[in-house]
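> dropping the sequence and predicted coords here.
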Amino acid sequence: MSNASVSNDHLSSYLKQIRERVGEIVVGQDVVVERTLISLLTSGHLLLEGMPGLAKTLLVNTISKAIHLDFRRVQFTIDLLPSDILGTEILDEKSGGFRTHHGPIFTNLLLADEINRAAPKVQGALLEAMQERKVTLGNQTMSLPTPFLVIATQNPIEQSGTFELPEAQLDRFMLCHRLGYPAAKDEEEILRRNLKLGVQKKDGGAVARTEFDLVTDDAVGTPEDLVAAMEATHDIHVSEVFLKHVVDIVERTRKHPDLELGCSPRAGIALLKASRARALIHGRDYAISEDLFALAEDVILHRIRLSYEALADGKTPQQILQQILEESIS
C-alpha cells in the first residue's frame, strides 16, 4: 500500500472519529457537523441561523474539544462594545504606560452567539477581524491565532431586538446553514439521553448534570492531523468542467430577473473550497456535482436578494436557486 493511500485512510479515519465523537453528545446534527468541518478545513467562517435551544453552543464546544482547539463564546447584546470582543489598552498605574488586554477574539474557535442582536458597529468590528485575521489595538497590529474560525449564530430577523446583517457583511461568511428542529426520532433520543444524565456531586453539594458535562478534553488525533487534513483539502482535484459549472451558476444569479442582488466572485471561491472539503470528508480525492448541489444553498442563499416584485409575487430565494440549478444542468 502506498504512503499516499495510508495517509488518505488515516485522514478519513480522523475526520470520521471527529464526527462520531460529536455524535456521542449532539443528536441529529450530522449536516451541521459536516459544515463546521468544511469551515475548519478551508478557513472559512460559518453562520448558523435558527431558533434558540438547538444545541449550537454545545456542538461548537464539542468540536473544539475533539480537535483540541481553544474555544471562546461571546453573547452578543445591544450594549456590547467593540472592545468587549477585540480587547483594549489599559493604563498600568505602576509603570505609567499602557498594556494590551486581549479580547475573546484571540482564540481558535469563536462562537459569536446571536450576532444580529448587537449594534452594527460591533458587527463591523468583528467582521473586519474575520476578513483580515488581524486586530489593531492602539498602535499595535496583532495577528489572530491560527487556525482562526468564527461560527456565528443569528436568530430569524423577524424576532424583536435584531439587526439584519448588511449584504457586505453576510458575504464574508463562506457558509450560512439554516437549522431546523430535530426530527421526532432524534428528539426522542435527546430526551432519553437527558434522562440518564443524573446528578453531579461537588463540594458537599450537588447539581443536575447537563450535556456540557459530557464534553471531555480528550482530543481526536493531533494538531498535525488537522494541518494534514487542511493540506489534503487543497490537493482535491477540481476539473475544468466543474469550475465552469460554478461560474455558470454564479453568473446566473446576477442575470436572473427576480434577483436584484446576485453573487460576488467570493461565492464561486466558496463553492470550490467547500466542495473540495466535502469531497475529502466523504473519502474522495476529487469534487463532483453532488458536492456542488449539496452546498449551493449554504453558499448562495445569504448572498442573493429578491426584487420587490418577486417578493410581492410570493417567490422565495430557495425557489429561485432551485430554478438556477436546474437550468445550469439542462
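Perfect, I can see it now. Residues are numbered from 1 along each chain as shown.

> please count neighbours and contacts with C-alpha atoms only from this point.
Noted.

> so which residues of the stretch 101-250 of the chain form strands?
Secondary structure of the stretch 101-250 of the chain by DSSP state E, counting those that start in this stretch: the strands cover 109-113, 134-137, 140-143, 149-154, 173-178, 199-202, 205-208.

> mind checking which of those strands is nearest Leu41?
strand 149-154 (10.1 Å; Cα to Cα).

> would JSON lines of the strands of the stretch 101-250 of the chain with distance to Gly124 and mean neighbour count be doable?
Converted to JSON lines, the strands of the stretch 101-250 of the chain look like this (distance: least, Cα to Cα, whole Å; neighbours: other Cα atoms under 10 Å):
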{"stretch": "strand 109-113", "distance to Gly124": "13", "mean neighbour count": "24"}
{"stretch": "strand 134-137", "distance to Gly124": "13", "mean neighbour count": "17"}
{"stretch": "strand 140-143", "distance to Gly124": "17", "mean neighbour count": "12"}
{"stretch": "strand 149-154", "distance to Gly124": "13", "mean neighbour count": "24"}
{"stretch": "strand 173-178", "distance to Gly124": "13", "mean neighbour count": "24"}
{"stretch": "strand 199-202", "distance to Gly124": "41", "mean neighbour count": "10"}
{"stretch": "strand 205-208", "distance to Gly124": "39", "mean neighbour count": "9"}
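
> need these in TSV (columns: distance to Pro223).
Below are the strands of the stretch 101-250 of the chain laid out as TSV (distance: least, Cα to Cα, whole Å):
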stretch	distance to Pro223
strand 109-113	14
strand 134-137	22
strand 140-143	19
strand 149-154	15
strand 173-178	23
strand 199-202	32
strand 205-208	34
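
> A further structure is provided below for comparison with the first:
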Amino acid sequence: MIDVTNLTKHYGRHIAVDDLSFTVRPGVVTAFLGPNGAGKTTTMRMILGLDRPTAGRALVNGRPFEQHRAPLREIGALIDAKGTHPGRPARDHLSALAATTGISKRRVGKVLDLVGLSEVADRRSGGFSLGMGQRLGIASALLGDPHTVMLDEPVNGLDPEGVLWIRNLLKSLAAEGRTVLVSSHLMSEMALTAEHFIIVGRGRLIADMSGSELTAMTEPTSVRVRSPHARQLRDLLAGDATDIAIRGHDLFDVVGVDADEIGARARSANLQLQELTPARASLEDIFIDLTKDAVDYHGATDSTNSTHKLENPR
C-alpha cells in the first residue's frame, strides 16, 4: 500500500506538488493520470525518497521507503527507462542490482524470461530499442518480487504485442494482491487496464475514484437501441429526439431521449426491445473535461470544448 499525506514540493516559487493526499490499495491497478507538468513523476520520486518533500509524507507499506531493510522487496519502480549503463548487458545490470540487495541469480533469469529479454540478455543495453529498454526497466522493478509496483509511463515505446503484455502483467500482479500504481498518457489503454483512477493537475488532486464512479459523473451521450421493430420505435421517438442515427436494419442510436423513456414508450406500444444501452463519454473525454483548467499548454486544435459535461466534477 502507498499512503500519500499532504505531500508538497516547491522548487523555488514553483509548486510542483500541492498538498496532495491519496492511498493506493492492493488488489487493483490504479492509474495515476494528469497533464504534462501535473506533478506525477515528482510525486513518484518523493514516494521513493529520491526527492525530499517540502511538506507532508509518503509511506510504502507503513514506512518511508528508505526505512525498509530490503526496499526492492517492498516496492519495485520504473521512473526512467534509460537509467542503465549503456555499455552494460541486460543480464549484468540485473545481476549487479541483485548482488547489492541479496537477491538470488535465479531471480535474474526469471525476470528476464518474464519480460521477454532472455534472448538478448547478453547484449549491451545501449543498443536496445525504446521498447526493449522499457522491458529492462520493468525487469528491474520486478527483480525483488515486490509487494508494491510503481511504473511511470511503462507503455512508451512498446509495440501492440508489448502493450497487451504489460496490460496483462499489471492485472496479474494486482490479482496476486499486490499494490500497482501506473502512470500513462494513453487513456484508451488505461481504460482497459486500471480499475481505480487518481487524477492530478498542477500538483493538486482532481479525482480519486473507481472507473465506474468516473463514468457515472458524465451524462449519457446517446442510447443504442436494437429491436425487430426499429422503424416503429424511431417513429415514436422522432418528435423528441435531437438525433437518430441508423446503424442497421434493427439498430439505431438516439440522442435527446433517455433509456427509461425509450423503454416506457416501447412497452406502451407493445414493441420488443433486444438492446437498450446508454453510451457515456470515454475516459479520454472525462480526463479532458476534468483537467481542462489544469493544462499549461493548449494547442491550436485544443479539445477542451468537450460536449461531455460532468454532472458532479471535483
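Received it, and whenever you're ready, just let me know what you need. Given the structure is predicted, the values throughout are model-derived calculations rather than measurements.

> TM between them?
Here the superposed chains carry a TM-score of 0.37, computed using TM-score structural alignment, normalised by the length of the second structure; 168 aligned residues with a Cα RMSD of 5.3 Å.

> tell me which of the strands of the stretch 101-250 of the first structure lies nearest to Lys56 of the first structure.
From the strands of the stretch 101-250 of the first structure, taking Cα to Cα, the stretch that ends up closest is strand 149-154, at 7.8 Å.

> okay, the angle between the closest one and strand 109-113?
Angle between the axes of strand 149-154 of the first structure and strand 109-113 is 10 degrees (criterion: axes from the mean of the first three to the mean of the last three Cα atoms, to 10 degrees).

> counting by contacts, list what strand 149-154 of the first structure packs against.
strand 45-49, strand 109-113 (3 or more Cα pairs under 8 Å, 6 or more residues apart in numbering; DSSP states H and E).

> just send those back as TSV, with distance to Lys65 of the first structure too.
TSV is the format used below for those (distance: least, Cα to Cα, whole Å):
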stretch	distance to Lys65 of the first structure
strand 45-49	18
strand 109-113	10
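
> mind checking which of those strands is nearest Gln318 of the first structure?
Ranked by Cα to Cα, the member of these that lies closest to Gln318 of the first structure is strand 45-49, at 15.1 Å.

> which SSE is immediately downstream of that closest one?
helix 56-66 (DSSP states H and E).

> could you check the angle that following helix makes with strand 109-113?
Using the same axes, to 10 degrees: helix 56-66 of the first structure against strand 109-113 is 180 degrees.

> now do the buried residues in the helix or strand following helix 56-66 of the first structure.
Next helix or strand after helix 56-66 of the first structure toward the C-terminus (DSSP H and E): strand 71-75. Judged by neighbour count using 16 or more other Cα atoms under 10 Å, the buried positions of strand 71-75 of the first structure are 71-74.

> elements contacting strand 71-75 of the first structure?
strand 109-113.

> with adjacent residues omitted, what lies nearest to Arg178 of the first structure?
Glu49 (4.8 Å; Cα to Cα, 6 or more residues apart in numbering).

> residues near the residue nearest to Val122 of the first structure when sequence neighbours are not counted, how many?
Counting by Cα to Cα, 6+ apart, Pro82 is the residue found nearest to Val122 of the first structure once chain neighbours are left out, at 5.0 Å. Counted with other Cα atoms under 10 Å, residues neighbouring Pro82 of the first structure total 18.

> verify the stated contact: Val149 of the second structure with Thr179.
Yes: using Cα atoms under 8 Å, Val149 of the second structure is in contact with Thr179, at 6.2 Å.

> list the buried residues of the helix or strand where Phe22 of the second structure lies.
For Phe22 of the second structure, the host element (DSSP H and E) is strand 14-24. By 16+ other Cα under 10 Å, the buried positions in strand 14-24 of the second structure come out as 15-22, 24.

> counting by contacts, list what it packs against.
Using 3+ Cα pairs under 8 Å, 6+ apart: strand 14-24 of the second structure touches strand 2-11, helix 40-47, strand 179-183, strand 204-210.

> compare the ones you listed and give me the one nearest Gly76 of the second structure.
strand 179-183 (9.8 Å).

> name the nearest residue to Leu251 of the second structure, ignoring sequence neighbours.
Arg226 (4.4 Å).

> counting neighbours, what do you get for that neighbour?
The burial count for Arg226 of the second structure: 21, using other Cα under 10 Å.

> correct me, but it touches Ala266?
No: with contact defined as Cα under 8 Å, Arg226 of the second structure does not reach Ala266; the gap is 11.4 Å.

> quick one, what contacts Leu7 of the second structure?
By Cα atoms under 8 Å, 6 or more residues apart in numbering, the residues touching Leu7 of the second structure are 17-21, 43, 53-58.

> which one of those residues is nearest Glu161 of the second structure?
Thr43 (29.6 Å).

> report all helices and strands that the top helix by length along the second structure contacts.
Ranked by residue count, the top helix of the second structure under DSSP state H comes out as helix 160-175. Counting contacts by 3+ Cα pairs under 8 Å, 6+ apart, helix 160-175 of the second structure packs against strand 29-33, strand 179-183, helix 187-193.

> orientation of the second one relative to helix 160-175 in degrees?
Compare the direction of strand 179-183 of the second structure with that of helix 160-175 by the same axes, to 10 degrees and you get 150 degrees.

> if we can go back for a sec, ok, which of the strands of the stretch 101-250 of the first structure comes nearest Ile249 of the first structure?
Per Cα to Cα, nearest to Ile249 of the first structure of the strands of the stretch 101-250 of the first structure: strand 173-178, 16.3 Å.

> other SSEs contacting the closest one?
helix 30-42, strand 45-49, helix 265-281, helix 289-300.

> dump those into JSON lines; add mean neighbour count and distance to His177 of the first structure as well.
What follows is those, written out as JSON lines (neighbours: other Cα atoms under 10 Å; distance: least, Cα to Cα, whole Å):
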{"stretch": "helix 30-42", "mean neighbour count": "21", "distance to His177 of the first structure": "7"}
{"stretch": "strand 45-49", "mean neighbour count": "23", "distance to His177 of the first structure": "5"}
{"stretch": "helix 265-281", "mean neighbour count": "23", "distance to His177 of the first structure": "13"}
{"stretch": "helix 289-300", "mean neighbour count": "19", "distance to His177 of the first structure": "5"}
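
> so which of those is nearest Ile63 of the first structure?
helix 30-42 (8.1 Å).

> and the contacts of the closest one?
19, 22-23, 44-46, 59, 147, 149, 174-175, 177, 226, 229-230, 233, 273-274, 277-278, 281.

> the residue nearest to Arg178 of the first structure touches Leu170, doesn't it?
No: the criterion here is Cα under 8 Å, and Glu49 of the first structure misses it with Leu170 at 12.0 Å.

> hey, where'd the helices end up in the second structure?
Using DSSP H, helices in the second structure cover 40-47, 71-74, 90-101, 105-115, 130-142, 160-175, 187-193, 211-216, 230-237, 259-268, 283-291.
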